[in-house]
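Chemist: After the sequence you'll find the predicted model.
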Amino acid sequence: ASIKSDVATIKGDLNTLTNRISSVELRVNNLESGAVDRNERLDKLEEYMEYQAKYASELWDRIQDLENRSRRNNIRVIRVPEGTENNFSSNTVFLMGLLRDCLQLGPEISFEIERAHRSLGPKPSEGQRPRPIIACFLRFTDKSRVLNSAREMGSLSWQGEKIMVFPDMLPELAAQRHGSTPVRHKCKMLGLRYAMQYPAIFRITVAGQPRQFTDPEEALTFLQELPQAKEGRREIPAPRREEK
């Protein structure tokens, strides 16, 4: 009787253990199914986030392009003392006279400025750097003529102040173009024609054949592989720099 009782107890325990194992297996299966489902959802979410990041980057590039294009007729005039424009009827009249004086433009050269103003921000205290003047030309050709004249003169002076004239663009594009400075220096050393095209495409003309680069490192590598670079000589005669 004792043996039968023990066997019955063991059978009961085995049944209980079997039921518990079956319950654990069911829960494990549910967890595995849930994990597979979550992994699939995570994969889809990662794909969606990657698409959104790419789309946002494309939108940002388009916004920057639109803003830079909206500034194509603009220039920035740097280091003009604050308040010097107050004695004139308008900022445009003041700036047109300043540019004519600095660039030594005769009356036969005409250009029109639609509007001009100091950059946004609080007026600097005495002794601080003056805010740039931003001007919008009526015609792109007028803006290009002024920039070319400023570039040819090199150093500009107005009422004892050294001023500078630059095209107006977003800081991101300005930094991108600034990265091509070593390429410009190398082109000057080799006497090659070069030009910076919008937005930041560097064009080099070698033996009458133009080459375009968007990566300054790639452009430098190309220049270093030229025969005249290896021989340490310049093109003769050295052509003038091309304008964009």
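Modeler: Sure, I can see it. Computed from a predicted structure; not experimentally measured.
Chemist: make it CA atoms for all contacts and neighbour counts henceforth
Modeler: Fine.
Chemist: in whichever strand or helix holds G97, what's buried?
Modeler: Taking DSSP states H and E as the criterion, G97 maps to helix 91-103. For helix 91-103, the neighbour count (16 or more other C-alpha atoms under 10 Å) marks N91, T92, F94, L95, M96, L98, L99, R100, C102, L103 as buried.
Chemist: What residues does the closest residue to the first one other than its chain neighbours make contact with?
Modeler: Nearest residue to N91, sequence neighbours excluded (C-alpha to C-alpha, 6 or more residues apart in numbering): A116, at 5.5 Å. Residues counted as contacts of A116 (C-alpha atoms under 8 Å, 6 or more residues apart in numbering) are N91, T92, L95, I133, I134, A135, C136.
Chemist: residue contacts, R115?
Modeler: N91, T92, A135, C136, F137.
Chemist: Please identify which pair of those lies farthest apart.
Modeler: N91 and F137 (12.8 Å; C-alpha to C-alpha).
Chemist: Tell me which helix or strand comes right after the longest helix anywhere in the chain.
Modeler: Looking across the chain with DSSP state H, the single longest helix is helix 2-70. Per DSSP H and E, the first helix or strand lying C-terminal to helix 2-70 is strand 74-78.
Chemist: hold the first one in mind and look at this next one:
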Amino acid sequence: MDKFVHKGPQGPAVSGLHASPAPSGPPRPPTPQHETTNGASISAAMEVTGSQLLFSQLAESPGLGVQLSDAMAAGPSVGGLPAHPDLQALAAALVSLITPTIQKTLENTIRDTLTQIRTDLGAQEGRIGEMEHRIVALEDENSGLATKLRQMDTDLCYVSGKLEDLENRSRRSNLRLVGVTESLLPADLQDFCKSDLPKALGLPHKCRVERAHRIGKLPDRNVASKAGVDSHPRQVIFKLLDYNDKVSILRAFRKRTTPLTFRNKKMLIFEDFSADVAKRRKAFSNVCTALYNAKRRFQLQYPATLKVHMPDGSFRSYQTPSAAEAELRDVLADHQRHPRHSPARQDPSRDQGPLAQRPARRKEGRDRSPAEGRKRKKSPKRRSRSRSSRSSSPD
């Protein structure tokens, strides 16, 4: 019996189990991880702790080691385990000795792990709370900025409308002429708008014009030489000193049954508006052309409202071209089936209006040849000589 048990420096040990010497002191639990602990780490900790506790119990109880050595030495083994009748009782005693220590060690390990998890969760809760406070502050600030932005948008629309209205009011006394040939020099534009245009429209008096000039870019010389200088003349804009003169000119132009021509070119008269209003009014051009060809009365009121007179005496107003096209589809379809031909172009030889009689002013010193200049200079002298000869001749 003594050959199976020997005492070492740390106490009795079991030689028949082929085990390493038991570590000194109480068993130390494995160090828990800092962040996370899963099931695999806990199982490994249980295995290491169980083996350490087994050897520590054997070292502390010499009689348990002797009984286990006798059980292993007696008789053959079955399935790798010694077939001793007291083996089950021995295993139960071993389990009863090891279980409390293992349970205590696992409790300490799990407690430390849970404490670390609670600490991390507390830190995360603090961060999440701070983020919530910041988000609430940003939402409050954003709601205030959104209110200010809406107010600024409303103010901007109001100011833009006022600015557009002021611009159109400043253009209230302006008129535009389309189709005036470039042969009419800039120096003659004001006189043309002051006297010739009212006379051609049948007005009994002249109009007071403050200023008249052309607008747009000068045509290219190469393009003008190929297509003709008067193929696309620039528009003429002039400002009247009296608003009633503008109304009289527009009324007389709209009452005309024949086209107004200047030097065998058709001329049109329009009101002057801002760029935005002109763009909105231009969108109604197709509808207005169809109504004109269908002989329907209509008015394009300021700023861009189409007023159509119906056969029953009523009228309808449209703010957008799409709405007008949708409701006047029958009129437009009838115009497409039976288009109205434009009146034949008037014979230039029969155009005896006052605008056609105005000759083109020639620039002095450019289009006149030297011979013509000499002849014009000599003609007064000849006349003076003939008069002197007549006065000197006897009766």
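Modeler: Here it is on my side, so go on. Predicted, not measured: the structure shown is a model, and the values here were computed from it.
Chemist: circling back to that earlier point, what's the residue nearest to N91 of the first structure aligned with over in the second structure?
Modeler: Counting by TM-score structural alignment, A116 of the first structure lines up with A212 in the second structure.
Chemist: Assumed that match was part of a helix.
Modeler: No - counting by DSSP: H, G, I helix; E, B strand; the rest coil, A212 of the second structure falls outside a helix, being strand.
Chemist: what's the spacing between P171 of the first structure and H178 of the first structure?
Modeler: P171 of the first structure sits 10 Å away from H178 of the first structure, taking C-alpha to C-alpha, to the nearest Å as the criterion.
Chemist: Looking at these two, which one has more neighbours?
Modeler: Under the criterion of other C-alpha atoms under 10 Å, the comparison of P171 of the first structure against H178 puts H178 first, with 14 against 10.
Chemist: What mean distance separates stretch 151-162 of the second structure from the matching residues in the first structure?
Modeler: Mean deviation of stretch 151-162 of the second structure relative to the first structure after superposition (mean C-alpha distance after the TM-score superposition for the first structure): 2.2 Å.
Chemist: In the first structure, which residue range corresponds to that stretch?
Modeler: So stretch 151-162 of the second structure sits over residues 51-62 in the first structure, by TM-score structural alignment.
Chemist: re the thing from before, who are the packing partners of the helix holding G97 of the first structure?
Modeler: strand 113-118, helix 140-153, strand 156-158 (3 or more C-alpha pairs under 8 Å, 6 or more residues apart in numbering; DSSP states H and E).
Chemist: got the angle between that helix and strand 74-78?
Modeler: 70 degrees (axes from the mean of the first three to the mean of the last three C-alpha atoms, to 10 degrees).
Chemist: Name the residues that touch helix 91-103 of the first structure?
Modeler: Contacts for helix 91-103 of the first structure (C-alpha under 8 Å, 6+ apart): 85, 88, 105-106, 112-117, 135, 146, 149-150, 153, 156-158.
Chemist: Who are the contact partners of the residue nearest the centre of the second structure?
Modeler: Centrality entry for the second structure: nearest residue to the mean C-alpha point is D153, 15.4 Å, by C-alpha atoms, centre = their mean. By C-alpha under 8 Å, 6+ apart, the contact set of D153 of the second structure is empty.
Chemist: measure it to K162 of the second structure for me?
Modeler: For D153 of the second structure, the distance to K162 of the second structure - C-alpha to C-alpha - is 14 Å.
Chemist: what about the helices in the stretch 201-350 of the second structure?
Modeler: 221-227, 243-255, 275-282, 285-293, 321-327, 329-337 (DSSP state H, counting those that start in this stretch).
Chemist: tell me the contacts of R176 of the second structure?
Modeler: With C-alpha under 8 Å, 6+ apart, R176 of the second structure has these contacts: Q235, V236, I237, F238, I269, F270, E271, D272.
Chemist: That one corresponds to which position in the first structure?
Modeler: Match for R176 of the second structure (TM-score structural alignment): R76.
Chemist: Matching L54 of the second structure against the first structure, which residue comes up?
Modeler: So L54 of the second structure corresponds to nothing, using TM-score structural alignment.
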